[in-house]
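*Asks:* curious how this folds, go ahead:
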Amino acid sequence: MATALIILAAGQGTRMNSDLPKVLHKVAGAPVLAHAMRAGATLEPERMIVVTGHEGEAVSKAALEVDENVVTVTQAEQLGTGHAVAQALPALEGFTGKVLILFGDTPLIRTETLEALAGSATDITVLGFEPANPRRYGRLILSGDMLERIVEAKDATDAERAVTLCNGGLMAVEAELLSDLVTGLSNDNVAGEYYLTEIVALARAKGRSASVVTCDEAETLGVDTRAQLAQAEASFQARARAEAQENGVTMTAPETVFFAYDTVIGRDTVIAPNVVFGPGVTVESEAEIRAFCHLEGCHISRGATVGPFARLRPGAELAEDVHVGNFVEIKNAILDEGVKVGHLTYLGDAHIGEHTNIGAGTITCNYDGVMKHRTEIGKRAFIGSDTMLVAPVKVGDGALTASGSVITQDVPAEALAISRARQETKPGLAAKLFEKLKQIKAKRQKEAQ
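*Replies:* As a prediction, this is how the structure comes out:
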């Protein structure tokens, strides 16, 4: 059956104590809203609608960055979840199928759970869970296998409070029925709001079927506070680490490794302690990421080694068997097979040919204060320690730069480039200078007394 998504993301999240809407706070490098959208996108919905409210322009922008085809609608006044869904109904015009209603502040929902909701045969399917402490949650009241109604905790009788199956918030509803039920909601309550949960009882009164799909409590976590944001991050990381290990990745101290929402690691890769993956990282099989590395927006090929204490920034591309050592930073640079960059080096806006050796302290001087420029180094070249390559510049295949050189002109293949001042040695002058400096220091100390 065709599916559509309505994602509710209009809330301000006052308990976050933030100028930023709660759905734009990040878990694993992506806004909470993006996690909900990506989970829903695995169903390949015909339509995805995000309901915005507080700071709606920023929320809409973030949603469009995840999916350029998403439709955003505005809930100008926050009059309850039922009212929010009503704002999305015009965008569903002409759609026939199952509508899934998700929350933009629930980042941990699994694809398998959404598939179970979408695949349910009943007219309405509600997500349920059994929390460790059900006190504050709405209860799902069943009659046999059928869901009869949802009762808020504050309105529940003692018998209803004894029910441990609680409302997870998410729903799947046949499209035409959803429109009919939401239109029939009333705000005749103390808060004056339209509650989506009431559509279950309305549907049952019309003789329609309703059921429950269950999940673990962790999936239902909503991010309303900074503490819950940290809890969501911890849950995501625990899940990501377990999945990586199941996929054949070795982590010597997994609790110290942090993944982004889209990190991809090949099997038989080894990750040492205290490694952080930002968004956009792919690591192929049999690579090694040593301790205290930070990687973002980069690709690491089979057999490469990185670190310790290395930083790979967006656009870094490491071919097979490349070695990047300690205190090396690489940005928007391609390193071909077998390149070695041992230590204390910055390579930005560059292409390094295969089996070239980059000496310690080498810097590609890629920025002139206005524009970026590129450095091209050929195959099997040798860049001496402390070489400054002032871009734009090219170093040919098999060329060599002498240590301490500032290279401002192209170096032909197999040539030696030297650019440094001639050394002069003055016998005995060091001792004389030190003695003079000591006399000056003693004089200043005496004057200060």
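*Asks:* for the rest of this, base every contact and every neighbour count on C-alpha atoms.
*Replies:* Noted.
*Asks:* show me the strands in the stretch 1-150 of the chain, by range?
*Replies:* In the stretch 1-150 of the chain, strands defined by DSSP state E, counting those that start in this stretch lie at 3-9, 26-27, 30-31, 47-52, 71-74, 98-103, 124-129, 139-143, 146-151, listed in chain order.
*Asks:* out of the ones you listed, the one nearest residue 258 is which?
*Replies:* Comparing the strands of the stretch 1-150 of the chain against residue 258 with CA to CA, the closest turns out to be strand 26-27 (11.0 Å).
*Asks:* show me what the closest one is packed up against.
*Replies:* Under the contact definition 3 or more CA pairs under 8 Å, 6 or more residues apart in numbering; DSSP states H and E, strand 26-27 sits against helix 226-246.
*Asks:* can you list the buried residues in the helix it packs on?
*Replies:* Counting neighbours by 16 or more other CA atoms under 10 Å, one finds that the buried residues in helix 226-246 are 229, 231-238, 240-241, 244.
*Asks:* this one next, for a side-by-side:
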Amino acid sequence: MTNRFAIILAAGQGTRMKSKLYKVLHPVCGKPMVEHVVDNVSKLTVERTVTVVGHGAELVKSKLLNKSDFVVQEEQLGTAHAVKQAKGILGDEEGTTLVICGDTPLITSETMEALLKHHHEHKAKATVLTAYTDQPDGYGRVIRNAEGLVEKNVEHKDTNEEERKIKEINTGTYCFDNQALFQALEKVSNDNAQGEYYLPDVIEILKNQNEVVSAYQTADFDETMGVNDRVALSEAERIMRKRINEYHMRNGVTIIDPTHTYIDASIRIGSDTIIYPGSIIKGNTTIAEDCQIGPNSELYNAVIGPGSVIQQSVVRESTIGARVDIGPFAHIRPESNIHDEVKIGNFVEIKKAVIGKGSKASHLSYIGDADVGENVNLGCGSITVNYNGKSKSLTKIEDDVFVGCNSNLVAPVTVGKGAYIAAGSTITKDVPGESLSIARARQVNKEDYVKKLNLKN
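*Replies:* Model (predicted):
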């Protein structure tokens, strides 16, 4: 097999996005557009990938990390000019080069592979990826000869009446013989209305040299979508979301209403898990089998163990064990570790806390900066008072502790194994194991107080 290379065009600012964020960094299902492209290219057998960056170069590089080499297009002078920036890396190589735009997040590795295969089978110097659409306005048309090879590529504004009727369009993705590509780039002119160097001109140059220029038509027009504004971004998100949800359903996940379930591209979900409507699952979240998520739950960079239920709650950057019941309306904040068979009920907030196996905080509690042991009962309104205005301190609650309702544990403090905290207590000192701690004012009843008060009035 001949060597393969890839050039990804990601230098444009994307003014039509009307955003401070560079176009190719806008996310589609949680991943920047250009990263979708690079990740799909990486599934091919490619010796080297070069990403052409310009606006926001350092940010683009930081997102792609070690996935690509980079060259900088200092001035955006057209697509041919952008590809030419890779000459220092690829100019002397022999093989086939795939050129693809960084704003086409929907194109799959399967389509890229089919394009490369077609290119080699037809011994072409260039192959254009095309698609069929009933609404070709604005797209360049691909004109084929009787043998099905490319006769010419015509920009929409240059089409005549007959050419305008053609519904096969140029998607902007190409395969080239690498040597032929860089030789032809030297001949591309900017003698046009925009004063730019256009990559499609390479096709005409190769045709004029009597080289074979072929075209491969993908069956899925949606894959070829270039995202240039927020409307197209939303459409790409919709298509990608449908693709992701169908992938999970075909792998044994029940998604009750896929049109109202939002799952990022990097999520892993075990079989027989049920996702209810309104759920948003983002980042690098992993959900084990037999879970129930939602309705209306949000998970971000979370690990959810088997058989757990997350109902109408938020879990962020935390680990949830097996058979845990969370919600409704709970908030698990970052750096929390909820062990197996724990119950976190309605309006409970957990922050940077370990909750041991079998423990319960069933309602209306805040547990922050805490190390909670096994089989602990945190009564309604339990609070770990972790912040003194300057620093956070740890509350340690050992196994089998019972904390009564409306108790405040003022950190740093330790409650020993098997201890009881009386309801309404404010605990400021360590509590020995197996003890009952009462820290509240003694009740005083003033008889006939109301009668006396009324007499004064």
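*Asks:* TM-score for this pair?
*Replies:* Their TM-score after superposition, calculated using TM-score structural alignment, normalised by the length of the first structure, is reported as 0.87; 425 aligned residues with a CA RMSD of 2.4 Å.
*Asks:* make JSON lines out of the strands of the stretch 1-150 of the first structure and add distance to residue 211 of the first structure and mean neighbour count.
*Replies:* JSON lines is the format used below for the strands of the stretch 1-150 of the first structure (distance: least, CA to CA, whole Å; neighbours: other CA atoms under 10 Å):
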{"stretch": "strand 3-9", "distance to residue 211 of the first structure": "18", "mean neighbour count": "26"}
{"stretch": "strand 26-27", "distance to residue 211 of the first structure": "31", "mean neighbour count": "22"}
{"stretch": "strand 30-31", "distance to residue 211 of the first structure": "31", "mean neighbour count": "21"}
{"stretch": "strand 47-52", "distance to residue 211 of the first structure": "24", "mean neighbour count": "25"}
{"stretch": "strand 71-74", "distance to residue 211 of the first structure": "29", "mean neighbour count": "20"}
{"stretch": "strand 98-103", "distance to residue 211 of the first structure": "14", "mean neighbour count": "25"}
{"stretch": "strand 124-129", "distance to residue 211 of the first structure": "5", "mean neighbour count": "25"}
{"stretch": "strand 139-143", "distance to residue 211 of the first structure": "8", "mean neighbour count": "19"}
{"stretch": "strand 146-151", "distance to residue 211 of the first structure": "5", "mean neighbour count": "20"}
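*Asks:* residue 352 of the first structure is nearest to which of those strands?
*Replies:* Set against residue 352 of the first structure and scored by CA to CA, the strands of the stretch 1-150 of the first structure come closest in strand 30-31, at 31.9 Å.
*Asks:* tell me where the first structure has helices.
*Replies:* 32-41, 56-66, 81-88, 111-119, 158-161, 175-183, 199-205, 226-246, 429-448 (DSSP state H).
*Asks:* dump the ones you listed to a markdown table, plus distance to residue 260 of the first structure.
*Replies:* Shown next, in a markdown table, are the helices of the first structure (distance: least, CA to CA, whole Å):
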| stretch | distance to residue 260 of the first structure |
| --- | --- |
| helix 32-41 | 11 |
| helix 56-66 | 15 |
| helix 81-88 | 31 |
| helix 111-119 | 18 |
| helix 158-161 | 39 |
| helix 175-183 | 35 |
| helix 199-205 | 37 |
| helix 226-246 | 8 |
| helix 429-448 | 55 |
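*Asks:* looking at these, which is nearest to residue 357 of the first structure?
*Replies:* When those are ranked by proximity to residue 357 of the first structure, the top entry is helix 226-246, at 32.6 Å, counting by CA to CA.
*Asks:* give me the mean deviation of the closest one from the second structure.
*Replies:* Relative to the matching residues in the second structure, helix 226-246 of the first structure has an average distance of 1.8 Å after the fit, by mean CA distance after the TM-score superposition for the first structure.
*Asks:* that helix vs helix 32-41, what angle?
*Replies:* Compare the direction of helix 226-246 of the first structure with that of helix 32-41 by axes from the mean of the first three to the mean of the last three CA atoms, to 10 degrees and you get 40 degrees.
*Asks:* ok, back up a step: of the strands of the stretch 1-150 of the first structure, which is nearest residue 222 of the first structure?
*Replies:* Set against residue 222 of the first structure and scored by CA to CA, the strands of the stretch 1-150 of the first structure come closest in strand 98-103, at 8.2 Å.
*Asks:* not counting its own residues, what contacts the closest one?
*Replies:* Residues outside strand 98-103 of the first structure that contact it (CA atoms under 8 Å, 6 or more residues apart in numbering) are 1-9, 36, 117-118, 169-175, 178.
*Asks:* swap in 7 Å and give it another go.
*Replies:* Outside of strand 98-103 of the first structure, the residues within contact range by CA atoms under 7 Å, 6 or more residues apart in numbering are 1-9, 118, 170-175.
*Asks:* which bit of the second structure covers it?
*Replies:* Counting by TM-score structural alignment, strand 98-103 of the first structure pairs with residues 96-101 of the second structure.
*Asks:* neighbours around the aligned partner of residue 372 of the second structure in the first structure, how many?
*Replies:* In the first structure, the residue paired with residue 372 of the second structure is residue 377, using TM-score structural alignment. Applying the criterion other CA atoms under 10 Å, we find 27 residues in the vicinity of residue 377 of the first structure.
*Asks:* a markdown table for the strands of the stretch 1-150 of the first structure, including distance to residue 414 of the first structure?
*Replies:* Output for these, formatted as a markdown table (distance: least, CA to CA, whole Å):
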| stretch | distance to residue 414 of the first structure |
| --- | --- |
| strand 3-9 | 61 |
| strand 26-27 | 50 |
| strand 30-31 | 47 |
| strand 47-52 | 59 |
| strand 71-74 | 58 |
| strand 98-103 | 62 |
| strand 124-129 | 68 |
| strand 139-143 | 77 |
| strand 146-151 | 79 |
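*Asks:* cool, thanks, signing off.
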